[in-house]
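S.K.: structure of the sequence below:
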Amino acid sequence: MSLYTTISLRKFIWPFRMALLDQFTIKNFGTLKYFLGIEVARSPRGIVLNQRKYVLDILTDTGLEATRPSLTSIKQHHQLGRLLSPAAVDVSAYRRLVGRLLYLTMTRPDITYVVNVLSQAMQAPTKAHEVTTIRILRYLKSTPGHGLFFPASTSLSHTAYCDADWSGCPLTRRSTIAYYFG
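M.R.: Okay, here's the model as predicted:
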């Protein structure tokens, strides 16, 4: 940030803070380091948001901290949507784990697709879905500190990525499309 931006931000924040102090009791805890399970690391290059401790807690709770890591989070050309025969799976444990993985997708866009596929099977998960959740956890073990990086330098250019898989959904044979703007 430039000096001008810092001064103008202070001019805005100080009256706002004083107005809040008039109405509420506020404590200043200093620089943000950890909030709602998200670790905030600052450097001159930018800010990194990750959920390393949350990943390690999930691995500990599931008993998979000693498992071998995986390089990918899902098999290529998976057939999870086509499985129609449910096997004996603890549905409540599956839902709880997928819910925790959904919260993790805030800082881990690399597992968003897999967690989305698994969350579509919340009503009747199969053994293949359970195996895939274990594979995600093995992948997370290999990359616990990954997260989002926001650079300090600002540019006015944006990058967009798009991918399409024609007739990619195994259930509806519809195209699946994904896009990302950064």
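
S.K.: going forward, measure contacts and count neighbours with C-alpha atoms only.
M.R.: Noted.

S.K.: just give me the longest helix of the protein.
M.R.: The residue-count maximum for a helix in the chain (DSSP state H) belongs to helix 3-23.

S.K.: and residue 28, which of the three is it?
M.R.: coil (DSSP: H, G, I helix; E, B strand; the rest coil).

S.K.: how much space between it and residue 21?
M.R.: From residue 28 across to residue 21, the span is 11 Å (CA to CA, to the nearest Å).

S.K.: with adjacent residues omitted, what lies nearest to the residue positioned nearest the centre of the chain?
M.R.: For the chain, the residue nearest the mean C-alpha position is residue 105 (1.8 Å; CA atoms, centre = their mean). Leaving aside its chain neighbours, residue 105 sits nearest to residue 112 (5.6 Å; criterion: CA to CA, 6 or more residues apart in numbering).

S.K.: that neighbour against residue 98, yeah?
M.R.: No: using CA atoms under 8 Å, residue 112 makes no contact with residue 98, being 11.2 Å away.

S.K.: what sits against residue 142?
M.R.: Going by CA atoms under 8 Å, 6 or more residues apart in numbering, residue 142 touches 69, 70, 71.

S.K.: before we go on, could you also do this sequence so I can check it against the first one:
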Amino acid sequence: MKKYEYRQSNSDHTLFLKKRNGKITCLIIYVDDMIITGDDEKEISQLKRNLFKEFEMKDLGALKYLLGIEVKRSKQGIFINQRKYVLDILAETGMIDCEPADTPMVQNHGLQIREGAKRADRGKYQRLVGKLIYLSHTRPDLAYAVGVVSQFMHAPQEEH
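M.R.: The predicted model follows:
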């Protein structure tokens, strides 16, 4: 990317930026996926040509779904959600028919590690909490509950 005069972000090393004539082009990479965006259509086209020369890749068009996040565009703006991601988590945990709650956890929950309590499957618990941490990016209202349950990753019990 440096060869094409892009600057790597200090805060996110997978983000590359190029400012030209008061416009900006952004490229962000996640494993084998990338998003190219910005307001410099000429630079975006040139970047795609350069990348196609160097790598075997496909242009999938406008971003619709990436890493569990749905992206919708309208005249009012760009909207993101994780509806499908949430439904997948609910299906995986057998909670697809659960009732919604305004507050997923009370503040004085009393959760702790109890001597002799029945243990939960540690790997399954850790995977689920990881998914919930990722979900909290678009659902900050879940952050408190996710923070609480993440405290028990090393020794999860059924109550957790």
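
S.K.: returning to what we had before: so what corresponds to the residue nearest to residue 105 of the first structure in the second structure?
M.R.: By TM-score structural alignment, residue 112 of the first structure lines up with residue 143 in the second structure.

S.K.: secondary structure class for that match?
M.R.: Going by three-state DSSP: residue 143 of the second structure is helix.

S.K.: so what's the residue count around it?
M.R.: 15 (other CA atoms under 10 Å).

S.K.: quick one: it from residue 134 of the second structure, how far?
M.R.: Taking CA to CA as the criterion, residue 143 of the second structure is separated from residue 134 of the second structure by 10 Å.

S.K.: intersection of neighbour lists for those two?
M.R.: Common neighbours of residue 143 of the second structure and residue 134 (CA under 8 Å, 6+ apart) do not exist.

S.K.: just give the closest residue to residue 121 of the second structure, not the sequence neighbours.
M.R.: residue 156 is the one closest to residue 121 of the second structure (CA to CA, 6+ apart), at 7.4 Å.

S.K.: pretty sure the one you found sits against residue 117.
M.R.: No: in this structure residue 156 of the second structure lies outside contact range of residue 117 using CA under 8 Å: 9.7 Å.

S.K.: these two - which one has more neighbours?
M.R.: residue 156 (23 against 11).

S.K.: what lines up with residue 127 of the second structure in the first structure?
M.R.: Checking TM-score structural alignment: residue 127 of the second structure goes with residue 96.

S.K.: what helix or strand does residue 164 of the first structure sit in?
M.R.: Element membership for residue 164 of the first structure (DSSP states H and E) is strand 160-165.

S.K.: residue 99 of the first structure versus the closest residue to residue 87 of the first structure other than its chain neighbours, what's the distance?
M.R.: Spatial nearest neighbour of residue 87 of the first structure, chain neighbours left out: residue 126 (5.2 Å); criterion: CA to CA, 6+ apart. Distance, residue 126 of the first structure to residue 99 of the first structure, by CA to CA: 17 Å.

S.K.: compare those two (neighbour count), which wins?
M.R.: For residue 126 of the first structure versus residue 99, neighbours defined as other CA under 10 Å are more numerous around residue 126 (22 against 14).

S.K.: part of a helix, is residue 79 of the second structure?
M.R.: No: residue state for residue 79 of the second structure (three-state DSSP) corresponds to strand; a helix is not indicated.

S.K.: can you count the residues close to the residue lying closest to it once chain neighbours are set aside?
M.R.: Once flanking residues are discounted, residue 79 of the second structure sits nearest to residue 72: 5.2 Å by CA to CA, 6+ apart. Look at residue 72 of the second structure: counted by other CA under 10 Å, it has 14 neighbours.
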